[in-house]
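Engineer: Below are the sequence and a predicted model; questions follow.
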Amino acid sequence: MTRLTDQAWLNDPATRAVVAALEAAGGPGCSRFVGGCVRNALMGRPIDDIDIATTLKPEQTEKAIRVAGLKAVPTGIAHGTVTAVADRKPFEITTLRRDVTTDGRNATVAFTDDWAEDAARRDFRLNALYADAKGQVFDPTGQGVEDAAAGRIVFVGDPATRIREDYLRILRFFRFFAWYGRGEMDAAGLEACRELASGMTRLSAERVSKELMKLLAADDPRPAVRAMADTGVLAQVLPDADDLALFEAVVTRMDDPVERLGALLPLDANLLRRVTEGLRLPNATRDRLTDMAQAAADVDLNLTDHALRVAVYRHGRRAVRELLTRRSGETPSRSGDGDRLRALAATWDAPVMPVGGKDIVGLGVPPGPETGRILKAFEAGWIADDFPVEGHADRLAALITPPRG
């Protein structure tokens, strides 16, 4: 028997309080930890969320949590999920389920008290693992523990059947490999993803983008992205992704999924805006990528120190540094130049233009187009002189009252 040991979360008073509440209503063994917390404990990975499966019906779960003096939130009660909050920590508790009908994106479920039925509807064998309050692990598929140890991502049962239940499982297959996989990807799973990739058009953009960005946040997503391209899955998700060579060259120099997404796409502001809006990504993501594209003409590895400062002033530090990372990938032999310029961009704080319209009006120029012209001329000279911190009054006066010859 496999047992979880030395798990602080398992012995945490908040965890014990939730389990005790459930067992007070359903008896010993009515609940087990499930999925990610069990998988990650076996794999020596951090535990982010604690999910619990139970034979109690949702209404019974909610009542049991409240009777114990804990907070109960009916987060998805129609699908059997209640969130318990103990010591400000959330625990998602879901009644054992079996699928009644599925349409590739949603499922109608019925509740059950059969642990094997609940396991059979899960996506991958290493996610169909359960553990009781003492840490004893239950492996209904008989291979989940071995998969976790070997870093294998294998569908529960027939891969095509699992995918047809929810086409998002195609992306999850690659995402879980990026995070947990080792060695070669499961051949049967890859083939099913290849054959059924077109079914992803049924999915909402929000679900797709959430999985995609999680995948790109893995330490090294390159093998997974390469396999997505080979199976036609990447073309379904990002049809404009056109340069895997660049992505593979720069991805380990990037630790941000947004930056990595940009490395998969051309530096075209209109295209990036269309892609990010199509995926329903946040406006901040859209703006970040389009800002980088708009700065592209001003950033390369030949920049002088002054030209770099001008680029940072005009386009912002982040856009310039991310472009330099990309340029280093385009010309690996000059990555040292890119590193030096990135370091300079990181340490130089772009100043605010030291004069404004009120300063010009104060010198007797009435508000109007002339004010704008003078400001523009002042800024051009100030930038050309490398952003001096003194002499602003004399420079401004010279623009207002040109010297007589």
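Structural biologist: The structure has been received and is ready for your questions. Numbers count the residues shown, from 1 in each chain.
Engineer: can we go C-alpha only for contacts and neighbour counts from here?
Structural biologist: OK.
Engineer: where's the closest residue to Ser209 other than its chain neighbours relative to Arg207, distance?
Structural biologist: Nearest in space to Ser209, with sequence neighbours left out and distances taken as C-alpha to C-alpha, 6 or more residues apart in numbering, is Leu279 at 5.7 Å. Remark: distance between Leu279 and Arg207 (C-alpha to C-alpha, to the nearest Å) = 9 Å.
Engineer: out of those two, which sits in the busier spot?
Structural biologist: For Leu279 versus Arg207, neighbours defined as other C-alpha atoms under 10 Å are more numerous around Leu279 (18 against 14).
Engineer: ok, now which ones touch the more buried one?
Structural biologist: Listed by C-alpha atoms under 8 Å, 6 or more residues apart in numbering, the contact set of Leu279 reads Ala205, Glu206, Val208, Ser209.
Engineer: What sits closest to Arg317 if chain neighbours are left out?
Structural biologist: Ala345 (6.2 Å).
Engineer: Could you count how many residues lie near that neighbour?
Structural biologist: 22.
Engineer: Not counting sequence-adjacent ones, nearest residue to Leu265?
Structural biologist: Ala241 (4.9 Å).
Engineer: same thing with Gln143?
Structural biologist: Arg125 (6.5 Å).
Engineer: Next, find the distance separating the one you found from Asp49.
Structural biologist: From Arg125 to Asp49 the distance is 19 Å (C-alpha to C-alpha).
Engineer: between the two, which one's more packed in?
Structural biologist: The neighbour comparison of Arg125 against Asp49 (other C-alpha under 10 Å) goes to Arg125, with 27 against 14.
Engineer: Report whether the expected contact of Pro257 with Met213 is present.
Structural biologist: Yes. Counting by C-alpha atoms under 8 Å, Pro257 does reach Met213; the two are 5.9 Å apart.
Engineer: so Ala149 makes contact with Met43?
Structural biologist: Yes. Applying C-alpha under 8 Å, one finds Ala149 in contact with Met43, separated by 6.5 Å.
Engineer: buried ones in stretch 132-152?
Structural biologist: 132-133, 135, 137-141, 143-145, 147-148, 151-152 (16 or more other C-alpha atoms under 10 Å).
Engineer: Pretty sure Ile383 sits against Arg309.
Structural biologist: No. Ile383 is not in contact with Arg309 according to C-alpha under 8 Å; the separation is 9.1 Å.
Engineer: can you pull out the strands in the protein?
Structural biologist: Assigned strands in the chain, in chain order: 31-34, 50-54, 71-76, 81-86, 89-95, 97-102, 107-111, 130-131, 137-138 (criterion: DSSP state E).
Engineer: From the chain's centroid, how far away is the longest one?
Structural biologist: Taking C-alpha atoms, centre = their mean, to the nearest Å, one finds the center of strand 89-95 at 23 Å from the center of the full chain.
Engineer: try it against this one:
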Amino acid sequence: MKPDGLTLPDAPWRHWPGLDRLTAALGTGNARVVGGAVRDTLLGIPVSDLDIATPLDPQEVMRRLERAGIKVIPTGIVHGTITAVSSGTVVEVTTLRRDVTTDGRRATVAFTDDWKEDAARRDFTINALYADPDTGEVFDYFGGRADLAARHVRFIGDPLRRIAEDHLRILRFFRFLARFGDSPDAASLDACTARANDLMALSRERIADELLKLMVAKDAVRVIALMLERGIFRPVLPEIASVERFARVEALESEAGIEADPIRRLAALLPADASIAESVGGRLKLSNAQRKRLIAATDADLFGAPRAAAYRLGRDEAIDRLFLFDAEDAVAAARDLIDWEIPRLPLAGGALIQRGLTKGPDVARALRAVESQWIEEGFPDAARVEQIADAVTDQALRSTSSE
């Protein structure tokens, strides 16, 4: 297929060091940038990752690059992918592929030299755009340019077939709709609705990865509301029943100038129930830190003040509680926490031993008492901490002597 006349605008990635050496090593016509880099360049979005497609088989790719002195790492060579490092620029190079068999979770592929066949196995038209990295000429096999201009997210070919090949594409459809789309393709939306139960066959790690990306997409509120209307969450996360709290949290993050946070937003979709948060965190196989935070976000306690909560729980955890429970002056408090350097108690147990306490439980109790008073007073300076330590130590020694 000849290029259709469109040329990519100039972009920083087109001048990355070593990229021209890499494409020259592969040979004229044997390298095209594909997918997100082309899509995002057409939209004026910065590109951080570069994928190159080639009709050359993986072994030939490795031979040509190594001959040109380019470092090659066979990261996924069985599937046709190698990682090339050229003058510090890291690029994934993948041989054109076609699907042989699929089961909704993974595919068996064969290599091909047909660009359109490679494009046909991709998910959405806007992700099946190719461009010559040297000339910038764009190759569009399935109307991706028009869909991108119309902010239209559409499966390539038959949506039901695309979903049958990889069930995760249901969640990807909604994530891309939240990031790039103004209106969903009707056939694609209906197919996702009809096959929502297929999500149950996926690993929970894959579901979690897509879900957390969806949480922070720019149009997540509208799209999550659509997913609820269509019953998309029901097979894997039936606990999600409303988007209203999510919308409030999104608005508060925006007003405070705080970056969207996926765990906070996931918590906003769930009931404020620790057992539910624990169940969802386990089901999605979130990290231990993410699970702990999700559970902590079910409690509104700020320990008397936002700074106290930040000290005891962590900055993000305190902001979670401010936003999730509509705390008074939540935006101002969150802004304060962002700028506040969380202090450390300027006192150690040794200072209490020097005051006469016996090493062990007595010191630990006294230190906790000093810390609690310090927090309650709003984290005063070291001189005030010394006064608090004197008073706590005196009280502890009197209690010991009266026993």
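Structural biologist: Good, I have the coordinates. Small disclaimer: the values here were computed from a predicted structure and weren't measured.
Engineer: quick one, what contacts the closest residue to Asp166 of the second structure other than its chain neighbours?
Structural biologist: Counting by C-alpha to C-alpha, 6+ apart, Asp166 of the second structure lies nearest to Gly104, which is 4.0 Å off, once chain neighbours are set aside. Counting by C-alpha under 8 Å, 6+ apart, Gly104 of the second structure makes contact with Ile163, Ala164, Glu165, Asp166, His167, Leu168, Ala201.
Engineer: which among these end up buried?
Structural biologist: The buried subset of the contacts of Gly104 of the second structure (16+ other C-alpha under 10 Å) comprises Ile163, Ala164, Glu165, Asp166, His167, Leu168.
Engineer: Tell me the one among the residues you listed nearest to Asp113 of the second structure.
Structural biologist: For those, the minimum distance to Asp113 of the second structure (C-alpha to C-alpha) is 21.3 Å, reached by Glu165.
Engineer: Tell me the counterpart of Ala319 of the first structure in the second structure.
Structural biologist: Counting by TM-score structural alignment, Ala319 of the first structure lines up with Glu317 in the second structure.
Engineer: wait, that match sits on Ala296?
Structural biologist: Yes. Taking contacts as C-alpha under 8 Å, Glu317 of the second structure lies within contact range of Ala296: 7.3 Å.
Engineer: Could you report the separation of the residue lying closest to Arg395 of the first structure once chain neighbours are set aside from Leu363 of the first structure?
Structural biologist: Leaving aside its sequence neighbours, Arg395 of the first structure sits nearest to Phe378 (C-alpha to C-alpha, 6+ apart; 7.3 Å). Counting by C-alpha to C-alpha, the gap from Phe378 of the first structure to Leu363 of the first structure is 14 Å.
Engineer: more neighbours, these two?
Structural biologist: Higher neighbour count among Phe378 of the first structure and Leu363: Phe378, with 22 against 13, using other C-alpha under 10 Å.
Engineer: which residues touch the more buried one?
Structural biologist: Phe378 of the first structure makes contacts with Arg395, Leu396, Leu399, as judged by C-alpha under 8 Å, 6+ apart.
Engineer: Drop anything exposed from the residues you listed.
Structural biologist: Among those, the ones that count as buried by 16+ other C-alpha under 10 Å are Leu396.
Engineer: got TSV for the contacts of Phe378 of the first structure, with distance to Thr325 of the first structure too?
Structural biologist: Output for the contacts of Phe378 of the first structure, formatted as TSV (distance: C-alpha to C-alpha, whole Å):
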residue	distance to Thr325 of the first structure
Arg395	37
Leu396	38
Leu399	40
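Engineer: Mark which of the contacts of Phe378 of the first structure are part of helices, please.
Structural biologist: If you go by DSSP state H, the contacts of Phe378 of the first structure have Arg395, Leu396, Leu399 in helices.
Engineer: Closest one to Phe387 of the first structure out of those, please.
Structural biologist: Closest to Phe387 of the first structure, out of all of these and judged by C-alpha to C-alpha, is Arg395, at 12.4 Å.
Engineer: Disregarding residues adjacent in the polypeptide, which is nearest to Lys71 of the first structure?
Structural biologist: Distance criterion C-alpha to C-alpha, 6+ apart; nearest residue to Lys71 of the first structure, sequence neighbours excluded, is Val85 at 5.1 Å.
Engineer: what's the neighbour count on that neighbour?
Structural biologist: Neighbour tally, Val85 of the first structure, other C-alpha under 10 Å: 19.
Engineer: now swap in Thr102 of the first structure and tell me
Structural biologist: Counted with other C-alpha under 10 Å, Thr102 of the first structure comes out at 13.
Engineer: Can you tell me which residue sits nearest the middle of the second structure?
Structural biologist: Compute the mean C-alpha point of the second structure, and by C-alpha atoms, centre = their mean the closest residue is Lys213, 4.3 Å away.
Engineer: That one and Arg175 touch, don't they?
Structural biologist: Yes. At 7.2 Å, Lys213 of the second structure and Arg175 qualify as touching, with contact defined as C-alpha under 8 Å.
Engineer: ok so, going back, the residue nearest to the centre of the second structure maps to what in the first structure?
Structural biologist: Looks like Lys213 of the second structure aligns to Lys214 there (TM-score structural alignment).
Engineer: one step back: look up how far Thr252 of the first structure lies from the residue nearest to Arg317 of the first structure.
Structural biologist: Counting by C-alpha to C-alpha - Ala345 of the first structure and Thr252 of the first structure are separated by 20 Å.
Engineer: can you check Asp240 of the first structure too?
Structural biologist: From Asp240 of the first structure to Thr252 of the first structure the distance is 22 Å (C-alpha to C-alpha).
Engineer: And Asp220 of the first structure, by the same measure?
Structural biologist: The value you get for Asp220 of the first structure to Thr252 of the first structure, if C-alpha to C-alpha is used, is 7 Å.
Engineer: What count of nearby residues applies to Ala296 of the first structure?
Structural biologist: By other C-alpha under 10 Å, neighbour count at Ala296 of the first structure equals 20.
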